[in-house]
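>>> Quick one: sequence and predicted model below, then my questions.
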Amino acid sequence: MKNFNEKLAEYIERTEANLKKYNAMSEDMLPQKSLIDAMNYSLEAGGKRVRPALVYGFCEALGGDLRSADAPAAAIEMIHTFSLIHDDLPAMDDDDFRRGKPSCHKAFGEAVAILAGDALCMLPFEVIADDEKLTPEQKVKIVSCLAKGAGREGMGGGQVIDIENEERSDVDEENLRNMYRCKTGQLIAISCVMGCICAGASDLMLGIAAEYGFKLGLAFQIIDDILDVTSTTEELGKPVGSDEEENKTTFVTLYGVEKAQQIADDVTAQALSCLDNIEHSTFLRELTNMLLKRKK
């Protein structure tokens, strides 16, 4: 039986192989080479691959075939990457570096970066629709998850709240929790749910997985808040201190590092309690604890 690190490496290897396959260059797409290069530049920039790992982890924990999770795992990473490209744009967070490399718009220009993000938002739906392992019913459920996670109720809606909060001085914990639930929690929650769908799990289990994902997403974002003031640009692979520069209210600005860490610890414990309903949850538990203790 593989240990945690071996299992995580397997999931990451599958994800990266499939990302290359789904966005491979073909002869008839040579005129679009700059677009595909920009997409691959960001897709291959590294990262923790947390969301694909959650798709695979839930699928396997519930007795599913990993091959049925290949398309959803790649799809969620494409959606996540599209969000990072757009987040880094001058109109948004205006970050010059991502994962230790120049941001997509710095490497390819702003126009191509916008189009690369757009293309990575659309490609996941093509990948799911064309997949041969998923049933039509599974495809419909997964497409619905992806659209909801990226749109007004999810990442897009959360980003709007985030931008508008920069102009406010009355942001409180309730506002932050709602923003994090949309901006970060939705994609993490739907990763868990899609893994359950791939395994043919019950609606009850889908609900448990979503609850776990939202708890994990909140803890994940609070740790991001902490790292923005305690880490270095070299460790994090992107500028630190940007939250303060952009006048962002975070759990750290509200409560300080120590209390923010305590809240992250408590929320992580709540996420772990959701996994009590899953018999084979060792990998998911170790992943949850790893994300709480991460340094980047």
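Received it, and whenever you're ready, just let me know what you need.

>>> all contacts plus neighbour counts: C-alpha atoms, from now on.
Noted.

>>> The closest residue to K20 other than its chain neighbours: helix or strand, and which one exactly?
In this structure, K20 finds its nearest non-sequential neighbour in N40, 7.7 Å apart by Cα to Cα, 6 or more residues apart in numbering. Using DSSP states H and E, N40 sits in helix 33-43.

>>> residue boundaries of the helices in the stretch 151-296 of the chain?
Remark: helices assigned in the stretch 151-296 of the chain by DSSP state H, counting those that start in this stretch are 155-165, 173-180, 186-198, 203-230, 233-236, 242-245, 251-255, 257-274, 282-292.

>>> returning to that earlier point: for the helix holding N40, which helices and strands make contact with it?
Helices and strands touching helix 33-43, by 3 or more Cα pairs under 8 Å, 6 or more residues apart in numbering; DSSP states H and E, are helix 66-87, helix 104-108, helix 110-130.

>>> give me that answer again for 10 Å
helix 4-22, helix 66-87, strand 101-102, helix 104-108, helix 110-130 (3 or more Cα pairs under 10 Å, 6 or more residues apart in numbering; DSSP states H and E).

>>> Just give me the neighbour total for D87.
Using other Cα atoms under 10 Å, the number of residues around D87 comes to 17.

>>> still on that earlier bit, chain center to whichever helix or strand comes after the helix holding N40: distance?
Counting by DSSP H and E, the next helix or strand C-terminal to helix 33-43 is helix 50-61. When C-alpha coordinates are averaged (Cα atoms, centre = their mean, to the nearest Å), helix 50-61 and its chain have centres 12 Å apart.

>>> got another, please set it beside the one above:
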Amino acid sequence: MTISNYHESIAVKKPRFSVKDMPSWSITLISVATLMIVWELCGPWINPLFGSYPSQIIRSFLDMMSDGMLVRAFVQSIQPFVVGYALAALAGIPIGLLLGRYRVFDAAFGIYITAGYATPSIALVPLLMIWFGLGFSVKVVIVFLMAFFPICINTTAGVKAVPKTLIEVGTAFCASQTKIMRQIVLPATLPYIMAGLRLAVGKAVIGMILAEFLTALSGLGGIIINAANSFRTAEMFVPIILVMILAVVLEKLLALLEHVVAPWQREISGDGH
């Protein structure tokens, strides 16, 4: 083999760059940047009454931050969101564990969970306003109802997916039902619980804005309605994009939490490949 042939063979064997080799965050960044550039370039052809584009939205964002309006609205919105979501998790996980583990509970109460999940929350808002008024409480309840059912249903499905052989092994070693639940069922169900929590984030954000639309106009939902009524389209987009970013950030944080509490799930699912 000549020296030139040897170098040619090395060049042929050299691995080529592939999109598959890029980290996920870089692909996401390129995707978002491309969308922003295309959106900005199309901006001059957008009627300001019907839409806006990034540079105008950023300008409105800076104006709203400078006078403190956006910060106040965000605080007003995030408070019922946090309380309602936390209550949904605290109630949904244990109820889901009971429904999935014990047939009697599932037969007695499972039908209410299914019916509640299928009921449009917006249909209950007038009744909820009569019960809880137009303030903080009704917003918490709406967020709770939106987030509770995904958490509960996913947890129930996770318990039912636990292999019976694992339960039988625990029973064979004379483990109590509490110990079986804590050391066998709960660890096996964690990926399902985390999936339910991640799904519930989006539902809770929708509930937060829905509550502000239909009850007392306040928070980010109030800004959206007031800006839309005044045809301030760029200002209207600011809270909408902020809500999107909030949902994405919370979902990513829960995904990181899942890798901490259930690290084996990443290896099983091949996440990131």
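Perfect, thanks for sending it. No experiment lies behind these values; they were computed from the predicted model shown.

>>> What would you report as the TM-score here?
The TM-score (TM-score structural alignment, normalised by the length of structure 2) is 0.34; 131 aligned residues with a Cα RMSD of 4.8 Å.

>>> Columns distance to A147 of structure 1 on top of the helices and strands packed on helix 33-43 of structure 1, output as JSON lines?
As requested, these are exported to JSON lines (distance: least, Cα to Cα, whole Å):
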{"stretch": "helix 4-22", "distance to A147 of structure 1": "19"}
{"stretch": "helix 66-87", "distance to A147 of structure 1": "10"}
{"stretch": "strand 101-102", "distance to A147 of structure 1": "29"}
{"stretch": "helix 104-108", "distance to A147 of structure 1": "23"}
{"stretch": "helix 110-130", "distance to A147 of structure 1": "9"}
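
>>> who wins for proximity to M179 of structure 1 among these?
helix 66-87 (15.0 Å; Cα to Cα).

>>> From the contact counts, what lies against the closest one?
helix 4-22, helix 33-43, helix 50-61, helix 104-108, helix 110-130, helix 136-150, helix 155-165, helix 186-198.

>>> Out of these, which is the most enclosed?
Highest mean neighbour count among the helices and strands packed on helix 66-87 of structure 1 (mean count of other Cα atoms under 10 Å): helix 186-198, with a mean of 30.

>>> and the angle from it to helix 203-230?
Relative orientation of helix 186-198 of structure 1 versus helix 203-230 (axes from the mean of the first three to the mean of the last three Cα atoms, to 10 degrees): 150 degrees.

>>> now the angle between helix 50-61 and helix 186-198 of structure 1, please.
Using the same axes, to 10 degrees, helix 186-198 of structure 1 lies at 30 degrees relative to helix 50-61.

>>> what's the angle from helix 186-198 of structure 1 to helix 155-165?
Using the same axes, to 10 degrees, helix 186-198 of structure 1 lies at 170 degrees relative to helix 155-165.

>>> Packing partners of helix 186-198 of structure 1?
helix 50-61, helix 66-87, helix 136-150, helix 155-165, helix 203-230.

>>> Make a markdown table from these and add distance to N178 of structure 1 to it.
Shown next, in a markdown table, are those (distance: least, Cα to Cα, whole Å):
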| stretch | distance to N178 of structure 1 |
| --- | --- |
| helix 50-61 | 20 |
| helix 66-87 | 18 |
| helix 136-150 | 14 |
| helix 155-165 | 8 |
| helix 203-230 | 9 |
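
>>> Nearest approach to Q186 of structure 1 belongs to which of those?
helix 136-150 (5.1 Å).

>>> what's the angle between that closest one and helix 110-130?
Using the same axes, to 10 degrees: helix 136-150 of structure 1 against helix 110-130 is 150 degrees.

>>> coming back round to it: nearest to L236 of structure 1, of the helices and strands packed on helix 33-43 of structure 1?
Among the helices and strands packed on helix 33-43 of structure 1, strand 101-102 sits nearest to L236 of structure 1 (Cα to Cα), with 11.2 Å.

>>> Report all helices and strands that the host helix or strand of E235 of structure 2 contacts.
Following DSSP H and E, one finds E235 of structure 2 within helix 233-261. With contacts defined as 3+ Cα pairs under 10 Å, 6+ apart, helix 233-261 of structure 2 has these neighbours: helix 54-66, helix 69-101, helix 186-214, helix 219-229, helix 263-269.
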